[in-house]
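> let's see this in three dimensions:
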Amino acid sequence: MRRCFQIFMLFVLAIFTSNCKDAKQEQKQPEAEATKPMEQASISKSEFGTTPEGELVEQYTLKNANGMEIDVITFGGIITNLKVPNKDGKFEDVVLGYDTLEPYLTNPTFFGALIGRYGNRIAKGKFTLNGRDYTLATNDGSNHLHGGKKGFDKVVWTAEPIENGNSVALKLTYLSKDMEEGYPGNLTSTVVYTLTPDNALEITYEATTDKPTIVNLTQHAYFNLSGDFSKTILDEDVMIAADRYVPIDETSIPFGPLAEVKGTPFDFTSPKPVGQDISAEDIQIKNGTGYDHCWVLNNQDKGFRLAATVYDKTSGRFMEVLTDEPGIQFYTGNFLDGTLPSQQGGTYAQRTGLCLETQHYPDSPNQEDYPSTVLNPGETYQSATTYKFSTK
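Modelled structure (predicted):
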């Protein structure tokens, strides 16, 4: 009898010990989960190539805690990749570009580049400032385009990575010397790309000069929110918060007074597919070979505000463009012709990317009624634009 009782007590003790052990493991499990490390924003550097002049070109990769990622090279401050999630959480590149440095050395399309000193066109490459005539390099027929033959898109910028809590940033600086491409004054420009925790790319611009000059900086990324560069952007819905736009002549120089968008193919005040009116019988569509015009943004007295949106219905990606600039150049990749190599294989066909370049109006130095682009010594040029991504 005693022997049976001892066996029974040993059995009870074994069960009690096992239950205690399980209870301790259950108590420890939440503690292990609580100490699981969170993903953090990061920035890293690698070599991207060397220019023909022997200058090293570096690539910086900025990544936020959500997994959104942007690659920027010091040559031209070019955004080579921008990976954002679709509605299913799949990350894909949404900007057109190249895998190697060589095609960026010519980059006739200005893929992903910083543009300066003057974004857009200046008629016949000439302007007058304080009674003095200046002649700029002409690289778009008889006109000056995007800073000239060697604008800010074709120089190596000095880079400084910045880590600030949940955000990561890259500060780029370039000194454009007096009379470079015909512009007066030594101009020091600083551009900061910041990747935020809420999947926004913030771009801030600053510049100072030692002589009166003109400045109009912008960013020339080509977006295709589908993430598939074999598809056109014609089905993507675009909204532009502008009641007027800048009409152009056959050389893309402003022509006549600012025009109302209402009742024309240029009305994007409500979202509509890019391709809805892009082939309309309209002289302005003909002059731009599609959309390649500057829209006059509303509420210019409000400062930083919503300027445009893009929505890709298939991927669910939604992009908002916010800026303090008075205008935005909407370009639909009209001159992509299937000769440039795509990162995804094949080539970039016509209208496989769209640009929304925040800026002052084209040819402003020669248009008295346009907002001024003059920068004087002692002043600081400042501008800000944000591209914010989400899904719906």
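
> contacts, neighbours, all on C-alpha from now
Will do.

> tell me the SS of the residue nearest to the spatial centre of the chain?
Nearest to the geometric centre of the chain sits Ala221, at 4.9 Å (Cα atoms, centre = their mean). Following DSSP: H, G, I helix; E, B strand; the rest coil, Ala221 is assigned to coil.

> who touches it in this structure?
79, 95-96, 110-113, 355-357 (Cα atoms under 8 Å, 6 or more residues apart in numbering).

> next SSE after the longest helix seen in the chain?
Looking across the chain with DSSP state H, the single longest helix is helix 2-34. As assigned by DSSP states H and E, the chain's next helix or strand after helix 2-34 is strand 42-50.

> let me know the angle separating the helix or strand following that next one from strand 42-50.
On the C-terminal side of strand 42-50, the nearest following helix or strand under DSSP H and E is strand 56-63. Angle, strand 56-63 to strand 42-50, by axes from the mean of the first three to the mean of the last three Cα atoms, to 10 degrees: 150 degrees.

> sorry, back to before: show me which of the contacts of Ala221 is closest to Tyr387.
Within those, the smallest distance to Tyr387 is 9.8 Å, found for Leu356 (Cα to Cα).

> other residues contacting the one helix or strand the closest one maps to?
Element membership of Leu356 [criterion: DSSP H and E] is strand 355-359. Contact partners of strand 355-359, identified using Cα under 8 Å, 6+ apart, comprise 119, 216-223, 323, 325-333, 385.

> again, only using 7 Å
216-223, 323, 325-332 (Cα atoms under 7 Å, 6 or more residues apart in numbering).

> for the comparison step, fold the sequence that follows:
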Amino acid sequence: MTAEVLSLGARLQALHAPDRDGRRANVVLGGGSVEDLLGDAAYLGATVGRYANRIADGVLPLEGTTYRLATQPTGHTLHGGPDGFATRLWDGVPVREDRQVGVRLRLRSPAGDQGFPGTVTAEVTYLLDPDGGLSITYQAVTDAPTVVNLTNHAYFNLAGEGRGTVLDHLLHVDAAGYLPVDGNLIPLGPVEPVAGTPFDLRHARRIGTCITGEHPQILAAGRGFDHNWVLDGTGLRRAALLSHPASGRHVECLTTEPGLQVYTGNHFDGSLISPSGRRYTKHAGIALETQHFPDSPNRPDYPSTLLRPGEKYRSRTVYRFSAE
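Okay, here's the model as predicted:
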């Protein structure tokens, strides 16, 4: 396996993995130009923050003070705001740990950045091991109370980027609950059981079968998934398994995070052209975003994303690839 990481957005731009016959292909979607990466492809493979996913109405209540955050045209804050971490140039250095090689990238986000309090120094480390694993480790510190929720926004297509859709992929998610959303993709509140819904992925199911029905939550997300699954267990454990029967490729996602946002690329419309010259159409890739829950600062019943001075934010996700 080989990986390509860009300092723009600390992003995973390419990841080449072999199929069952040993033929390698890039299995993550990428932008074809810097202009794309600062525009329609801004989140492809990027490290998003300070707060991955949505904060309703850009309102951040924190220890008695309400902060107004920068918002997107929807009126909500998504992935840290319109000028979040995905648009920044990170400082990177090569690293080697045991048999693993990779890169460590760092970014300083000043107090008031996109409306967030506190100066945050964030760090992300990508390490590739010879056994087919890519680990992504996040750390962050702050000089004032704030919220931090980082993730990677890679879109996977195990057939190869730009080679059709992920509707023929099989997806398993280790979660008995998920968060239904409103029309703006803001969680409605309590965790709901997946049993009896298209969100029950406790056994592997074909993605196309799950998202082609008339379930109101599938329609709310633009005929697809764009929801947070509440993962079973704690610590570093399996969150999901994505498989492509035709190529034999599998990727197992492990994480320390409590949630997994599954997004089936519902917005791709063919206008974005990949580095290989192919167009990304609807469902061209699937994102498996390990993270805390959307809108947690406004939901005291969700796991907290509060980070205080003297504390260190830590998160780890591993993608293990295999072929059979």
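
> any idea what the TM-score is?
Overlay of the two chains. TM-score (TM-score structural alignment, normalised by the length of structure 2): 0.98; 323 aligned residues with a Cα RMSD of 1.1 Å.

> the residue nearest to the centre of structure 1 maps to what in structure 2?
For Ala221 of structure 1, the aligned position in structure 2 is Ala154, judged by TM-score structural alignment.

> grab the nearest non-local neighbour of that match.
Gly45 (3.7 Å; Cα to Cα, 6 or more residues apart in numbering).

> secondary structure class for the one you found?
coil.

> so it is in contact with Gln13, correct?
Yes: contact criterion Cα atoms under 7 Å: Gly45 of structure 2 and Gln13 qualify, at 5.9 Å.

> comparing these two, which residue is more hemmed in?
Higher neighbour count among Gly45 of structure 2 and Gln13: Gly45, with 28 against 23, using other Cα atoms under 10 Å.

> mind checking what the more buried one lines up with in structure 1?
Under the alignment (TM-score structural alignment), Gly45 of structure 2 pairs with Gly112 of structure 1.

> same question, Pro190 of structure 2
Looks like Pro190 of structure 2 aligns to Pro257 there (TM-score structural alignment).

> and its match, how many neighbours does it have?
Using other Cα under 10 Å, Pro257 of structure 1 has 11 other residues around it.

> so it versus Ile283 of structure 1, what's the distance?
Using Cα to Cα, to the nearest Å, one gets 15 Å for the distance from Pro257 of structure 1 to Ile283 of structure 1.

> go on, Phe389 of structure 1?
Distance from Phe389 of structure 1 to Ile283 of structure 1, by Cα to Cα: 34 Å.

> what does Gly346 of structure 1 give?
From Gly346 of structure 1 across to Ile283 of structure 1, the span is 33 Å (Cα to Cα).

> could you do Gln59 of structure 1 as well?
43 Å.

> those two: who's more crowded?
Taking other Cα under 10 Å, Gln59 of structure 1 and Ile283 do not tie; Gln59 has more neighbours (21 against 13).

> from memory the more buried one sits against Ile43, does it?
No: with contacts counted by Cα under 7 Å, Gln59 of structure 1 stays clear of Ile43, the gap being 10.4 Å.

> what segments of the stretch 151-300 of structure 2 are helices?
207-210, 216-220 (DSSP state H, counting those that start in this stretch).

> quick one: closest of those to Leu306 of structure 2.
With Cα to Cα as the criterion, Leu306 of structure 2 lies closest to helix 216-220 of the helices of the stretch 151-300 of structure 2, at 29.1 Å.

> sorry, back to before: now, the contacts of strand 355-359 of structure 1 that are in strands?
Cross-referencing the contacts of strand 355-359 of structure 1 against strands under DSSP state E gives 218-219, 323, 327-331.

> quick check: the farthest pair among the residues you listed?
Farthest pair in those, by Cα to Cα: Thr323 and Tyr331, 17.2 Å.

> settle it for me: which of those two has more neighbours?
Comparing Thr323 of structure 1 with Tyr331 by other Cα under 10 Å, the one with more neighbours is Thr323, at 25 against 22.

> residue in structure 2 paired with Asn143 of structure 1?
Per TM-score structural alignment, Asn143 of structure 1 is aligned with His76.

> now that match: how far from Asn266 of structure 2?
Using Cα to Cα, one gets 19 Å for the distance from His76 of structure 2 to Asn266 of structure 2.

> cool, and Val124 of structure 2?
27 Å.

> more neighbours: which of the two?
Counted by other Cα under 10 Å, Val124 of structure 2 and Asn266 do not tie: Val124 has more neighbours, with 25 against 18.

> over in structure 1, tell me which residue corresponds to that one.
Aligning on TM-score structural alignment places Val124 of structure 2 opposite Val191 in structure 1.

> do the same with His203 of structure 2
So His203 of structure 2 corresponds to Ser270, using TM-score structural alignment.

> just Arg299 of structure 2 next, same as before
That one, Arg299 of structure 2, aligns with Gln367 by TM-score structural alignment.

> that match: neighbouring residues, count only.
For Gln367 of structure 1, using other Cα under 10 Å, the count is 13.

> any idea how far it is from Gly345 of structure 1?
To Gly345 of structure 1, Gln367 of structure 1 is 43 Å away according to Cα to Cα.

> let me know the helix or strand that the closest residue to Leu60 of structure 2 other than its chain neighbours is in.
Nearest residue to Leu60 of structure 2, sequence neighbours excluded (Cα to Cα, 6+ apart): Tyr67, at 5.0 Å. Here Tyr67 of structure 2, judged by DSSP H and E, is contained in strand 65-68.

> for stretch 377-391 of structure 1, which outside residues touch it?
86-87, 199-212, 316-325, 375.

> filter the residues you listed down to the buried ones.
86, 199-212, 316-325, 375 (16 or more other Cα atoms under 10 Å).
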